[in-house]
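Chemist: 3D, please:
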Amino acid sequence: MNAAGSEATSLHEISLHMANLRAHWLAWGGSDSIHEDLIVYRSGLQHGLLNGVLRLSGRSVPEAAPEAEQQLADLPWRWWVGPDSDAGVAGALLERGYSRIGSMPVMAVRLDQMSEPPPPVGLVIECVDGPDGVRDYVVAYASSFGVGATLQNLVVDAESSLRTDLGRLIRVVGRIDGRAVATSAVLISRGVAGIYWVGTDPTYRRRGIGAALTAAAMAIGRQHGALVCTLQASDMGAPVYRRLGFTPVSEVVLYSPPLRP
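Modeler: Below you'll find the predicted structure:
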C-alpha cells in the first residue's frame, strides 16, 4: 500500500477516498485487509462511532449481517453505506430492521488550490504525539464527539495503540492560553489526505478555530505529498469546509442495528 504517495489527482477518484476512510477506522481494530467483502472495525469501546461495518460488497445483507452482528455484539455500532457498497444494501438493511440515522457528504478539494485563512488571534496550532499530547487531543475532541469522562482514559489508550500499517496519522491540537480547545487529524493513506476528528470545545466555537484546524491538517497533507484531500462532513462542518474550497463528491449514510433479543 502506498501510504504517502500522490495517487489521486482528481476529486472524483472515489475509490481512494473510501479506502482512506476504511484505513482510518480499521486502525482502531478489525479486519486485516481493507479489500474484504465484509469490512468490520471493532475498537471494543462503548462508543457507536468506534465500531461498525464499513463496506459490504459481493455478498447479500441476509448472509453477511448475522456475521457482522455477532462480531459487534454487546457494543454500540453503525453500518456505513457508501459508494463502495453494493447497490441494494441500504434497502436490505431497512428490511432487516435497521434505522437510518443520518448521512454525511463526502467532500474533497485539491490541495494545490487550497486557501489558508489566518488563524484567530491567540490560537496556537501544533502537532502532538506521545502520552501527554494524545491525552490533550482526546480531551479536546471529547465534547464534540460524545466521549464521556468515564470513557476518555480508554480512548486515550486506544488512540495510543492505533495500527500504523494502514497510513500515517498526524494529530493536530489548537490551544488558547495553553489549553487544548480544538483538534483535527490527517491520515496520509491511499494517495489522499483524509481529515478526521475536527472538533472545537463548545465554549470556543464560532471564532474560526475549526476552520484553522482544518486548514492546518490540509497543509500537512500537502507537505506529505498528497494532492487531494477528503473528509466526511457533519451538518455543522459542511459550511466551514465549503468556505475552504471543499466540494461534495459523494455521500455516506449511517444505519443503526435493530435490537436483538
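
Chemist: Only C-alpha atoms from now on, for both contacts and neighbour counts.
Modeler: OK.

Chemist: list the contacts for the residue nearest the centre of the chain?
Modeler: What sits nearest the mean C-alpha location of the chain, by C-alpha atoms, centre = their mean, is Tyr196, with 4.2 Å. Contacts for Tyr196 (C-alpha atoms under 8 Å, 6 or more residues apart in numbering) come out as Ser184, Ala185, Val186, Leu187, Leu231, Gln232.

Chemist: sec struct for it, please.
Modeler: Three-state call for Tyr196 (DSSP: H, G, I helix; E, B strand; the rest coil): strand.

Chemist: Distance check, it against Ser184.
Modeler: 6 Å (C-alpha to C-alpha, to the nearest Å).

Chemist: residues in contact with stretch 237-254?
Modeler: 11-12, 14, 78-83, 100-109, 113-116, 210-211, 215, 232-233.

Chemist: Give me the three-state assignment for the residue nearest to Tyr141 when sequence neighbours are not counted.
Modeler: Distance criterion C-alpha to C-alpha, 6 or more residues apart in numbering; nearest residue to Tyr141, sequence neighbours excluded, is Gly199 at 5.4 Å. With three-state DSSP as the basis, the three-state label of Gly199 is strand.

Chemist: Am I right that Gly199 is in contact with Val138?
Modeler: No. When contacts are counted by C-alpha atoms under 8 Å, Gly199 is not listed as touching Val138 (10.3 Å).

Chemist: those helices in the protein, which residues are they?
Modeler: In the chain, the segments counted as helices under DSSP state H are 14-26, 61-71, 89-95, 130-145, 149-160, 209-223, 238-243.

Chemist: next up, for comparison:
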Amino acid sequence: MDTETVRARFDEQLRQHAAGGERSGPVVRVTRERGGWDGVVWSGLTGTTADAAIAAQTGYFTDLGRGFEWKWYAHDEPADLGERLAAAGFVPGPPETLMVAEVAALPTVPVLPDGVTLHRVTDDAGVELMLRAHRRAFGTDPAALGAMVREQLASSPELIDVLVAVAGDGEPVSAARLERHPGTDFAGLWGGGTAPGWRGRGIYRALIAARTAIAAAHGVRYLQVDASDDSRPILGRLGFEVVGTTVPYTYGSAGGAG
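Modeler: Model prediction:
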C-alpha cells in the first residue's frame, strides 16, 4: 500500500469533504447537528492565518455554549499548529496513530472465546449495553458517545454498525463501531475497548474481523483506525499500516468522535 497516496486520499475524502462538514474560511468543522460531534476535522492554514482561524472557531463554539475538539494531524500546516492550539487554551489528549488497511487483505471470520457472542445494536437497549461495555473497558463517562450513537441510529442507521461482545452471564465485555462514508474509499473503526478481565483472549481481533466482513459486503476499500498504543501492535499484526499520527485537542467540555 502506498501510504502517502492513501493519506492524501484520506485527507481529501474524510477531512476536506467530511460528511456533514461545513467550510468556515480555511477550516472544515462538524457540529452535533450535522455530524454527531462538535469539532474541526481539517484546516488549510499557514503561519499567518492559523491564529485568526483558531480564534474564529473558539469564538463560534463558545457562542454556542459548547466545547469542541480540533483533530490535529502531524502533517497539518503550519508545523507548530499543535503548539498554537495549546497556547489558545486547548488541552491535548493522548496521541493516536492513524492506521489503514485494505479490506481485501484482512480476516473476516471472528473467532470468539467460548461463551462470548456478538450482538448488533439496533435500539436504545442495545445502546445501553454498549455504554456498559464502554464503562467497563475505559472507566469513563460515555454520555456524549451514547447521545451521538443514538442520533446516528435514528438519522442514518444504514451507515453505522455497532457490535457488543456479551459473555455467557449477560455482561457486555467489549463494544465497537463501524462507520461507513458513502462516496469514499473508507470506513472507520471506533471503540473496541475490552473489560480488563477479558483482555488477551482475542475479542478485539474478533470485533475487527466482524466489522471487516460488514465493510467488505458494502464494497469498502480501506478501513481506518485512530489507534491507541495498546491497539497499535494488534492492528499491525493484522496488516494495518501507519499512515500518520493525530492528537485530539479539546477546548472546553467536548465530546469527540471516539
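
Chemist: just to revisit the earlier point, trace the residue nearest to Tyr141 of the first structure over to the second structure, please.
Modeler: Alignment note: Gly199 of the first structure maps to Gly193 in the second structure; criterion TM-score structural alignment.

Chemist: what's around that match, how many residues?
Modeler: Residue neighbour count, defined by other C-alpha atoms under 10 Å, stands at 21 for Gly193 of the second structure.

Chemist: Please apply the same query to the one 3 residues further on.
Modeler: Close neighbours of Pro196 of the second structure, defined as other C-alpha under 10 Å, add up to 12.

Chemist: Let me see the contact set for the residue lying closest to Ala90 of the first structure once chain neighbours are set aside.
Modeler: Excluding the flanking residues, the one nearest Ala90 of the first structure by C-alpha to C-alpha, 6+ apart is Val81, at 6.7 Å. Contact analysis of Val81 of the first structure by C-alpha under 8 Å, 6+ apart lists Leu54, Arg55, Val89, Ala90, Val252, Val253, Leu254, Tyr255.

Chemist: Show me what the last one aligns to in the second structure.
Modeler: The alignment partner of Tyr255 of the first structure in the second structure, by TM-score structural alignment, is Tyr249.

Chemist: any idea how far Asp229 of the second structure is from that match?
Modeler: Tyr249 of the second structure is 18 Å from Asp229 of the second structure, by C-alpha to C-alpha.

Chemist: Compare the two (neighbour count), which wins?
Modeler: More neighbours surround Tyr249 than the other of Tyr249 of the second structure and Asp229, with 24 against 12 (other C-alpha under 10 Å).

Chemist: ok, now how distant is the nearest residue to the more buried one once chain neighbours are set aside from Val27 of the second structure?
Modeler: Spatial nearest neighbour of Tyr249 of the second structure, excluding adjacent residues (C-alpha to C-alpha, 6+ apart): Pro92 at 4.3 Å. Applying C-alpha to C-alpha, the value for Pro92 of the second structure to Val27 of the second structure is 19 Å.

Chemist: what's the burial count for Gly130 of the first structure?
Modeler: By other C-alpha under 10 Å, the residues close to Gly130 of the first structure number 8.

Chemist: My read is that Arg207 of the first structure contacts Val121, right?
Modeler: No. At 9.5 Å, Arg207 of the first structure does not count as touching Val121 under the criterion of C-alpha under 8 Å.

Chemist: So for the two, which sits in the more crowded spot?
Modeler: Neighbour totals were compared for Arg207 of the first structure and Val121, and Arg207 leads with 13 against 10 (other C-alpha under 10 Å).
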